[in-house]
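Trainee: return atomic coordinates for the entry below.
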Amino acid sequence: METVILAVVIAVVVIGALGGLVIGSRRRKQLPPPPPAAPDITAPPAEPHVGDEAEAPHDEERRTIEEVDLPEGSAAAPVVVEEPLPVEAPAVEIPEPTAGRLVRLRARLSRSQNALGKGLLTLLSREHLDEETWEEIEDTLLTADVGVQPTQELVERLRERVKVLGTRTPDELRGLLREELLQLLVPEFDRAVKTDSNLDTPGIVMVVGVNGTGKTTTTGKLARVLVADGKSVVLGAADTFRAAAADQLQTWGERVGARTVRGPEGGDPASIAFDAVKEGIEEGADVVLIDTAGRLHTKTGLMDELGKVKRVVEKHAPLDEVLLVLDATTGQNGLVQARVFAEVVDITGIVLTKLDGTAKGGIVIAVQRELGVPVKLVGLGEGADDLAPFEPEAFVDALIGE
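Mentor: So this is what the prediction gives:
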C-alpha cells in the first residue's frame, strides 16, 4: 500500500515539473514591439545612417539659384524663346485699268468668234445666192445660238439688201454684214454698270445667277474693275448655301483691299446683305456688291429668297443694278435660266462668262432679245482681269474680222 502511495506522489511531482517547464518556455517568447512613441520635437535630430537620404536642417538659410555654383563643365544652356512669326497681310494688287484690258481681250475674242463671221462672208460671196445658200446662212446663225427670230430677221434684211446692191465685193459684203449684226445687238442700249447712287449711300449691285456660271468669281472680278476705276468696294457674301463661296469671295476682296461681310454657312442671306449695306454706309464706301445664292430647285423658293434679299437691302437704299450672270457655253439652256431669274427679280444687265470658250457668240443677241436688257460685261478668260465692258462694235469686228 505504501508502495502505491509513493508511486502516485512521484507521478504528481513529475507532471508538475513538466508543466512548469512548458509555461516557462511560453513566457520567454518575444512579444510584439510596442508602438513607436511620439517624436520629441525638443530632441536634436538623429544622425543619418548609411543609405538614408540626408535632409537640410530646417533652420538653415535658403539660397537662391543665383547663389548656387554649378559644377564645372555643366553650364546650363541658354533658353531660346522662339518669337511667333509675324503674320503678313496679303499684298494688295493694282488691277489693270479698264481701257487697257479691252485691247488685249478684243484679240482673244476675235480668235474664238471669227469662225462665225468667216462662214457668213464665205456664203454671201457665192456667185449665186440661191435658196439652198440662204438656208445654209440660216443654219450658220442658228448654230451660233443667235436664236430663231433674230436669225429670220437678219436673213430677210440681208436678202433684200444684197438684191438691191447687185455687185458684191468683199468689202461691201463685210460692211453690209457688220451693219446688220450691229442692228441686232441694239447699239443704243446703255451698257454702263450703274454704281453711283442718287442718295447719300453707296451704289448697291446685286449679282444673281445659277451656281456654276461663275457668279461668285464674276463678283470678285467686278470688284477689281471698280477698284481699278478708283472706287472703294464692300463685298457681301450672301451665298451661304454653297460650300466655300464666302471664302472664295473674301479671297477676291483681299487681293484688291475690299472687305467682305460674311456670316455662318447656311445662314440667312438677307441678313448678310443687310449688314453689308449697313457697313458700306458706315465706311463711306462707293459700291456694295452682293453675291447671292444660285439655287434653282423651285422657282418659288428662289423667288422668296431673292425677293427677301431685295426687300431687306432696300430698307437702306434702293438697288442700283441687278446683274444676271450666264455661261455663254450653255447656249439656249442659258436662256431658260434667264427667263426664270427675269420672272423673280428685275434684271437690269447681263454678264456673259466664258465667251472666249465658245464659237456660239450669237447668245449675246439671243439673250438681249429674250430679256430686253443689255449685255454689260463679258468674261473672256480665267485671269483676274479678264472681265471687260461689252462693246457691240468691237464684238462685231471680232466676228467678221476688221
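Trainee: alpha carbons only for contacts and neighbour counts from here, please
Mentor: Will do.
Trainee: please identify the helix or strand for the residue with the shortest distance to the centre of the chain.
Mentor: With distances taken as C-alpha atoms, centre = their mean, the residue of the chain nearest its centroid is Gln248 (1.8 Å). Under the criterion of DSSP states H and E, Gln248 resides in helix 245-256.
Trainee: hmm, who's touching that helix?
Mentor: Contact partners of helix 245-256, identified using C-alpha atoms under 8 Å, 6 or more residues apart in numbering, comprise 90-95, 216-217, 219-221, 223-224, 227, 235, 237-240, 259-260, 262.
Trainee: so after it, what's the next helix or strand?
Mentor: With DSSP H and E, the next secondary element past helix 245-256 is strand 259-261.
Trainee: please point out which parts of that following strand sit buried.
Mentor: For strand 259-261, a neighbour-count test (16 or more other C-alpha atoms under 10 Å) marks Arg259, Thr260, Val261 as buried.
Trainee: any chance of a markdown table for those residues, columns distance to Lys299?
Mentor: Putting the buried residues of strand 259-261 into a markdown table (distance: C-alpha to C-alpha, whole Å) gives the following:
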| residue | distance to Lys299 |
| --- | --- |
| Arg259 | 32 |
| Thr260 | 28 |
| Val261 | 27 |
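Trainee: closest one to Met303 out of these, please.
Mentor: Nearest to Met303, judged by C-alpha to C-alpha, of those is Val261 at 23.2 Å.
Trainee: show me what contacts the closest one?
Mentor: Contacts for Val261 (C-alpha under 8 Å, 6+ apart) come out as Val234, Leu235, Gly236, Ala237, Ile272, Asp275, Ala276.
Trainee: please provide the structure for the following sequence as well, for comparison with the first:
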Amino acid sequence: MEAYLGIIAIVVVVALLAAGGVFLLFRPGGKTAPPPVEPPEVLPIPKEGEQAPPRGATDDDAATTTLPPPPVKPAEPVVVAPVIEVPPPSAGRMVRLRARLARSQSTLGKGLLDLLSRDRLDDDTWDEIEETLITADVGVAPTRAMVEELRTRVKVLGSRSPEEVRGLLKEELLTQLGVDLDRTLHVKPHGERPAVVLVVGVNGTGKTTTTGKLARSLIGDGNKVVLGAADTFRAAAADQLQTWGDRVGAEVVRGPEGGDPASIAFDAVAKGIEDKVDVVIVDTAGRLHTKTGLMDELGKVKRVIEKKATVDEVLLVLDATTGQNGMRQARVFAEVVDVTGIALTKLDGTAKGGIIISVQRELGVPVKLVGLGEGPDDLAPFDAEVFVDTLLGD
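Mentor: This is a model prediction of the structure:
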C-alpha cells in the first residue's frame, strides 16, 4: 500500500513540473529566442544570352539555361545618294559624232556629187540636182539660189575633175549654211547674275531631253547650272528634268503640276542668283504653235524672267525629221519670242540634212546645237565645216 502511494506521488510531481514548464513557455511578456534568419538567396548574374535561374536552382541548372537571342532591330532603309557624273567637255563633240550623219550623206552629199560628176550636165541633170536639194529639205528658195550659182561656176570651169566638183559643192554648201554666222552659245554670267537660257518648242521635238543634255554639256565645260522645270502641263516633264539634274549635280527648281510656269521660271532665276551659278536653263511646256493662248503665255514667261535677269538665249528646239512642217512651227515661235538659236534634234535619223539651210534662211538665226543620237552626250555644238565634210564623204 505504501509503495502504491509513493508511485502516485512521483507521477503528481512530474505532472506539476511539466505544467510549470508549459506556463513559463507561454506566459505573457515571456522572452523567447528569435528564429534564426537565413541570408537571402544570392542568384548568379546571368551573362548576355543567358536566363537567370529560378530560385532554388542549382549551379548546373544556371549553366544550362539560356535566353533566346535578343530581338533584331529592323534595319533602317539606306538612302543611296545618286552618283554624280562628270560629263565630257563640248569641244570636238561633232567630230567624234560625225559617223552619225551617214544617212544625210547618202542623199544630200553623195547624191549631188554623183550628179555633178557626170560628163554632160544638161537641163535634165540640173533638174535632178534641184530635186535632190528639195528632197533634202533645203527649201525651194535656197535650192534655186544654189542651182543658179552652181550652173554659173560649172560653165566657168569647163572641164571638171572629181576634186574640182567636190570643192565647188563644198564652197556652195558652206555659203548656204552661213559659215560666218555666230554660233556661240551665250552662257557667260553677268557679274553676280547668271546667264539665262530659255528652251522653247512644240511637243515631241525632244525639248526636255535637249535641256538636260545642254546642262550636261555646260557642266562638262566647267559651269554651275540651275534647271527650271517650267513645263507644268506634262506630268512627267519635271521628273524627267529632275533625273537629268541629279545625274550631274544640277539643282532643279520645280512646282506643282499645273502650276504657273512664269512663277517657276522666276524662282529658278532667283535660285540661280542666290547660289551664284553661271547658267539657268528654263524648260518650257511643249506648246502647239496653233494655240494662241499658250503662245501668249510663253511670252509672259520671258517677260517675268526679265524682271530678275537678262534672257541671253532663246533656243528653239526643232525635230530634223519633221522637215518643212518644222519651218512653220519655227516662224510662229519667232513671232512670240526673239529666237536666238536653233537646236536641231534627230539629225542622225534623217536623210534631210538640208533643213539646216532652210531654217537658218527662214529665221535669220543660226543652228547652234545638233542632236546626233540618244546618248546623254550626243548633243554637239554645230560646226558647218565638219557637217559639209561629212556630207561629202571626207
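Trainee: TM-score of the superposition?
Mentor: In this superposition the chains share a TM-score of 0.83, using TM-score structural alignment, normalised by the length of the second structure; 338 aligned residues with a C-alpha RMSD of 1.8 Å.
Trainee: re the thing from before, so the aligned partner of the residue nearest to the centre of the first structure in the second structure versus Ala229 of the second structure, what's the distance?
Mentor: Matched by TM-score structural alignment, Gln248 of the first structure corresponds to Gln240 in the second structure. Counting by C-alpha to C-alpha, to the nearest Å, the gap from Gln240 of the second structure to Ala229 of the second structure is 9 Å.
Trainee: which residue packs closest to whatever residue of the second structure lines up with Ala317 of the first structure, ignoring adjacent ones?
Mentor: Alignment note (TM-score structural alignment): Ala317 of the first structure maps to Ala309 of the second structure. Nearest non-adjacent residue to Ala309 of the second structure, counting by C-alpha to C-alpha, 6 or more residues apart in numbering: Arg193, 6.7 Å away.
Trainee: the one you found pairs with which position in the first structure?
Mentor: Checking TM-score structural alignment: Arg193 of the second structure goes with Thr201.
Trainee: host element of its match?
Mentor: Thr201 of the first structure is part of no helix or strand when elements are defined by DSSP H and E.
Trainee: so Ala343 of the second structure is in which element?
Mentor: strand 341-345.
Trainee: which residue numbers in the first structure go with that strand?
Mentor: Going by TM-score structural alignment: strand 341-345 of the second structure matches residues 349-353.
Trainee: give me the distance from that stretch to the chain's centre.
Mentor: Centre-to-centre, stretch 349-353 of the first structure and its host chain are 20 Å apart (C-alpha atoms, centre = their mean, to the nearest Å).
Trainee: what helices or strands is the longest strand seen in the second structure leaning on?
Mentor: The strand that spans the most residues within the second structure, counting by DSSP state E, is strand 311-319. Strand 311-319 of the second structure sits against strand 195-200, helix 324-336, strand 341-345, with contacts defined as 3 or more C-alpha pairs under 8 Å, 6 or more residues apart in numbering; DSSP states H and E.
Trainee: and if we set it to 7 Å?
Mentor: Helices and strands touching strand 311-319 of the second structure, by 3 or more C-alpha pairs under 7 Å, 6 or more residues apart in numbering; DSSP states H and E, are strand 195-200, strand 341-345.
Trainee: turn these into TSV, columns for distance to Ile281 of the second structure.
Mentor: TSV is the format used below for these (distance: least, C-alpha to C-alpha, whole Å):
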stretch	distance to Ile281 of the second structure
strand 195-200	5
strand 341-345	14
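Trainee: so which of these comes closest to Glu313 of the second structure?
Mentor: Set against Glu313 of the second structure and scored by C-alpha to C-alpha, those come closest in strand 195-200, at 4.7 Å.
Trainee: give me the mean deviation of the closest one from the first structure.
Mentor: Compared with the first structure after the fit, strand 195-200 of the second structure shows a mean deviation of 0.3 Å (mean C-alpha distance after the TM-score superposition for the first structure).
Trainee: list the buried ones in that strand?
Mentor: Ala195, Val196, Val197, Leu198, Val199, Val200.
Trainee: cool, stretch 219-229 of the first structure as well?
Mentor: Applying 16+ other C-alpha under 10 Å to stretch 219-229 of the first structure flags Thr219, Gly220, Lys221, Leu222, Ala223, Arg224, Val225, Leu226, Val227, Ala228 as buried.
Trainee: and of the residues you listed, the nearest to Val8 of the first structure?
Mentor: The closest of those to Val8 of the first structure turns out to be Gly220 (C-alpha to C-alpha; 130.0 Å).
Trainee: trace that closest one over to the second structure, please.
Mentor: Gly220 of the first structure maps onto Gly212 in the second structure, by TM-score structural alignment.
Trainee: and that match, how close does it get to Ile10 of the second structure?
Mentor: Noted for Gly212 of the second structure: a distance of 126 Å to Ile10 of the second structure, by C-alpha to C-alpha.
Trainee: same check, this time on Ala268 of the second structure
Mentor: Distance from Ala268 of the second structure to Ile10 of the second structure, counting by C-alpha to C-alpha: 124 Å.
Trainee: Thr175 of the second structure now?
Mentor: To Ile10 of the second structure, Thr175 of the second structure is 158 Å away according to C-alpha to C-alpha.
Trainee: burial measure for Gly266 of the first structure, as a count.
Mentor: Gly266 of the first structure is flanked by 12 other residues according to other C-alpha atoms under 10 Å.
Trainee: which residue, other than its chain neighbours, is closest to the equivalent of it over in the second structure?
Mentor: Mapped onto the second structure by TM-score structural alignment, Gly266 of the first structure lines up with Gly258. Spatial nearest neighbour of Gly258 of the second structure, chain neighbours left out: Thr232 (4.9 Å); criterion: C-alpha to C-alpha, 6+ apart.
Trainee: surely that neighbour touches Gly259?
Mentor: Yes: with contacts counted by C-alpha atoms under 7 Å, Thr232 of the second structure reaches Gly259, the gap being 5.9 Å.
Trainee: between these two, which has more neighbouring residues?
Mentor: Thr232 (22 against 14).
Trainee: might you report the residue contacts of that one?
Mentor: Glu257, Gly258, Gly259, Pro261, Ala285 (C-alpha atoms under 7 Å, 6 or more residues apart in numbering).
Trainee: Arg168 of the first structure: how many residues sit nearby?
Mentor: Residues lying near Arg168 of the first structure (other C-alpha under 10 Å) number 16.
Trainee: kindly report the same for the one 3 residues further on.
Mentor: Neighbour count for Asp171 of the first structure, taken as other C-alpha under 10 Å: 9.
Trainee: any idea what it aligns with in the second structure?
Mentor: Structural alignment (TM-score structural alignment) places Asp171 of the first structure against Glu163 in the second structure.
Trainee: the helices in the first structure, which residues?
Mentor: Under the criterion DSSP state H, helices of the first structure are mapped to 2-27, 98-124, 131-143, 148-165, 170-184, 215-228, 245-256, 269-283, 299-313, 332-344, 363-371, 392-400.
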